[in-house]
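Could you look at this predicted model? Sequence included:
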Amino acid sequence: MVSGPEHAGLPHPLPGAIGLSHLSAYDWEAADGVCGGSPHLHLVCTEAYVVTGGRGAVQTLSPDGYRDIPLEAGSIAWFTPGTVHRMVQGGDLRITVLMQNSGLPEAGDAVFTFPPELLADPDRYAAAATLPPGTGPRTAAAARRRRDLAVEGYLGLREALVAGDKGPYLEFQRAAARLVRDKVPTWRDLWRAGALATAERTGAQLDALASGEPAHLDEATAYEAAPTRLGGFGMCGRRDEYSLPGTTLPHQEE
């Protein structure tokens, strides 16, 4: 729910056209004995975790190696495009997620670390990545299967990277780029309407201030919103979402 005058005319209402959601990391144990989410990367979006409660970690794979970053209330971690990340549950972990380029993750800017044979086949990848609608047991079971497939591929990538072999990780990045290539025109449109338009609007406001005619200040107002879906199945955990344009509505899970 969002309220405020003329909110429907504002395509990306949050500051900077960011995405926003709240996550509680999965407590399902994976093959390596770790409880947590589905490892994946984003191709063009930086993601930030702001920890609001509990404890845990985020495991990352990047060209500079494998990291296990502790998370506790008040800490922040963020990772740039191409960084594989896996949220790990340590005890009641709760996170607010801030996502660059609102609308792009919801349009597919995320690729799971599935085994190579699934990454090589777009139809098989899509079947494994897509969840049934809703938040019931059937969706939960599919989300857990998806998580387990992602962990299976992730563990191989991590083992190679720790051993000093970047080859499998770099090949995963290339496979991920191939999977999303056809989506780029749509992403470009979303970026122009969201993050780019927001930055350009600031430029126009600066011009108005410099000219002494800040007419945009006449449009000042306030908004409020509350989550419209609680406990959805996200990539990293159970997700609370807002029905704000271009913010957190799932692109495959509803």
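Everything's here; your move.

okay, CA-based contacts and neighbour counts for the rest of this
Will do.

what's the helix ranked longest in the chain packed up against?
As assigned by DSSP state H, the longest helix anywhere in the chain is helix 137-162. Contacts defined by 3 or more CA pairs under 8 Å, 6 or more residues apart in numbering; DSSP states H and E place helix 137-162 against strand 65-72, helix 167-180, strand 229-233.

Including distance to residue 158 and mean neighbour count, could these go into a markdown table?
Shown next, in a markdown table, are the helices and strands packed on helix 137-162 (distance: least, CA to CA, whole Å; neighbours: other CA atoms under 10 Å):
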| stretch | distance to residue 158 | mean neighbour count |
| --- | --- | --- |
| strand 65-72 | 7 | 17 |
| helix 167-180 | 8 | 18 |
| strand 229-233 | 25 | 18 |
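
a markdown table for these, including distance to residue 106?
Formatted as a markdown table, the helices and strands packed on helix 137-162 follow (distance: least, CA to CA, whole Å):
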| stretch | distance to residue 106 |
| --- | --- |
| strand 65-72 | 25 |
| helix 167-180 | 13 |
| strand 229-233 | 14 |
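
Of these, which is nearest residue 220?
Ranking these by distance to residue 220, with CA to CA as the measure, places strand 229-233 first at 28.7 Å.

chain center to that closest one, what's the gap?
Per CA atoms, centre = their mean, to the nearest Å, the displacement of strand 229-233 from the mean C-alpha position of its chain is 15 Å.

and the angle from whatever helix or strand comes next after it to strand 229-233?
Later in the chain than strand 229-233, the nearest helix or strand by DSSP states H and E is strand 237-241. Strand 237-241 and strand 229-233 meet at an angle of 150 degrees, taking axes from the mean of the first three to the mean of the last three CA atoms, to 10 degrees as the criterion.

Show me what strand 237-241 is packed up against.
strand 19-25, strand 229-233.

sorry, back to before: any idea how far the longest helix of the chain is from the middle of the chain?
16 Å.

Report the secondary structure element holding residue 133.
Counting by DSSP H and E, residue 133 is found in no helix or strand.

From residue 50, how far out is it?
With distances taken as CA to CA, to the nearest Å, residue 133 is found 28 Å from residue 50.

Pick out whichever of these two has more residues nearby.
residue 50 (19 against 13; other CA atoms under 10 Å).

ok, and here's another one to check against it:
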Amino acid sequence: MTISSFPGGTSLSHLDVYGSAAPDGVCGGSPHMHLVSTEAYLVVEGRGTLQAIDGEGFHETDLEAGSVVWFTPGTIHRAVNRGGLKIIVLMSNAGLPEAGDAVMTFPAEILADPAAYDEAASIGDSYGRSERVEARRDLAVTGFGRLRDAVRSGDLGPLKDFHAAAGALVQARAEDWGRLVRERPLAQAERSLALTRAVARGDIAHLSDARVHQAIPSEGARKYGMCGRLRTYDVTD
């Protein structure tokens, strides 16, 4: 097990939101949803909008330097870049999104076919990655637009269908997610509980183990993520 004392068993990355325009003329990332994890945006520069479809319908939240927003599992979200948008992203359940917790809003016919979904989501590992990133973003925006328009008109059927398709798509992957939660956020919470019990009985031996840790940023060019170019950080102890 990889041990990290970074707060909350979360992961950390620095995101430059994509500045190219989708077919609807809006600049930004690929709309998607997390089935288990909560995500937080801490805006450090620029301005933009969080477009979201959640249990209350479709709505937009303005983003500017200093904004802090977070969204719980099931929130379909799209990061919109209206000028130099840079964000620190905190993600709960470190490692779980990489294990398949995120599902993009591709059209229903693609979501229904795991092979077609994997092909549409893949950006490969060779030349032409930026073009493939934009192609999958544009496909996700197409599906997002259909969901948004249906919700706005009061029709929740397509949204419920998307939830069902997303759940079916990741069901097999989810078998291992519990292990990640137990080894990371749950283990850290249990460690905190153990320390509170120790202090309550007068045992403060753990204070001598105090250490400062520094996150190590990934080297080289930023990675292609769903919402933009990412610099990830290693927050293991």
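Happy to help now that I have it. Just so it is clear, the model here is predicted, and its values are computed rather than measured.

Strand 229-233 and the longest helix of structure 1, what's the angle between them?
60 degrees.

so helix 137-162 of structure 1 versus strand 65-72, what angle?
Using the same axes, to 10 degrees: helix 137-162 of structure 1 against strand 65-72 is 130 degrees.

For helix 137-162 of structure 1, which residues meet the burial criterion?
Buried residues in helix 137-162 of structure 1, counted by 16 or more other CA atoms under 10 Å: 139-140, 142-155, 157-158, 161.

again with stretch 176-193 of structure 2
In stretch 176-193 of structure 2, counting by 16+ other CA under 10 Å, buried: 177, 180-181, 183-188.

Return the member of these nearest to residue 22 of structure 2.
residue 177 (32.5 Å).

Not counting sequence-adjacent ones, nearest residue to the closest one?
Of all residues not flanking residue 177 of structure 2 in the chain, residue 96 sits nearest, at 6.4 Å (CA to CA, 6 or more residues apart in numbering).

what lines up against the one you found once you look at structure 1?
Residue 96 of structure 2 maps onto residue 104 in structure 1 when the alignment is built from TM-score structural alignment.

I'd say that match and residue 187 touch.
Yes. Using CA atoms under 8 Å, residue 104 of structure 1 makes contact with residue 187 at a distance of 5.9 Å.

Give me the neighbour count for whichever residue in structure 2 pairs up with residue 129 of structure 1.
In structure 2, the residue matched to residue 129 of structure 1 (TM-score structural alignment) is residue 121. Look at residue 121 of structure 2: counted by other CA under 10 Å, it has 20 neighbours.

Find the nearest non-adjacent residue to residue 121 of structure 2, please.
residue 136 (6.1 Å).

tell me the contacts of the one you found?
Shown in contact with residue 136 of structure 2 (CA atoms under 8 Å, 6 or more residues apart in numbering): 30, 120-121.

Need the residues you listed in CSV (columns: distance to residue 225 of structure 2 and secondary structure).
Converted to CSV, these look like this (distance: CA to CA, whole Å; DSSP: H, G, I helix; E, B strand; the rest coil):
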residue, distance to residue 225 of structure 2, secondary structure
30, 9, coil
120, 14, helix
121, 11, helix
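
Which two among the buried residues of stretch 176-193 of structure 2 are spaced furthest apart?
177 and 188 (16.2 Å).

okay, and stretch 86-93 of structure 1 goes to which residues in structure 2?
Going by TM-score structural alignment: stretch 86-93 of structure 1 matches residues 78-85.

Need the contact partners of the matching stretch.
16-19, 26-32, 43-52, 64, 227.

I figured residue 151 of structure 1 hits residue 114, correct?
Yes. The pair residue 151 of structure 1 / residue 114 is scored as a contact, 7.5 Å apart, by CA under 8 Å.

List the residues that contact the aligned partner of residue 112 of structure 2 in structure 1.
Matched across to structure 1, residue 112 of structure 2 falls on residue 120, judged by TM-score structural alignment. If you count contacts by CA under 8 Å, 6+ apart, residue 120 of structure 1 has them with residue 175.

how much space between residue 120 of structure 1 and residue 172 of structure 1?
Distance from residue 120 of structure 1 to residue 172 of structure 1, by CA to CA: 10 Å.

Also residue 107 of structure 1?
20 Å.

what's the answer for residue 163 of structure 1, then?
17 Å.

Rebuild the contacts of residue 136 of structure 2 as JSON lines, extending it with distance to residue 192 of structure 2.
Output for the contacts of residue 136 of structure 2, formatted as JSON lines (distance: CA to CA, whole Å):
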{"residue": "30", "distance to residue 192 of structure 2": "37"}
{"residue": "120", "distance to residue 192 of structure 2": "42"}
{"residue": "121", "distance to residue 192 of structure 2": "38"}
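
Of these, which is the nearest to residue 203 of structure 2?
residue 30 (49.7 Å).

chain center to stretch 168-183 of structure 1, what's the gap?
Worked out by CA atoms, centre = their mean, stretch 168-183 of structure 1 lies 17 Å from the chain centre.
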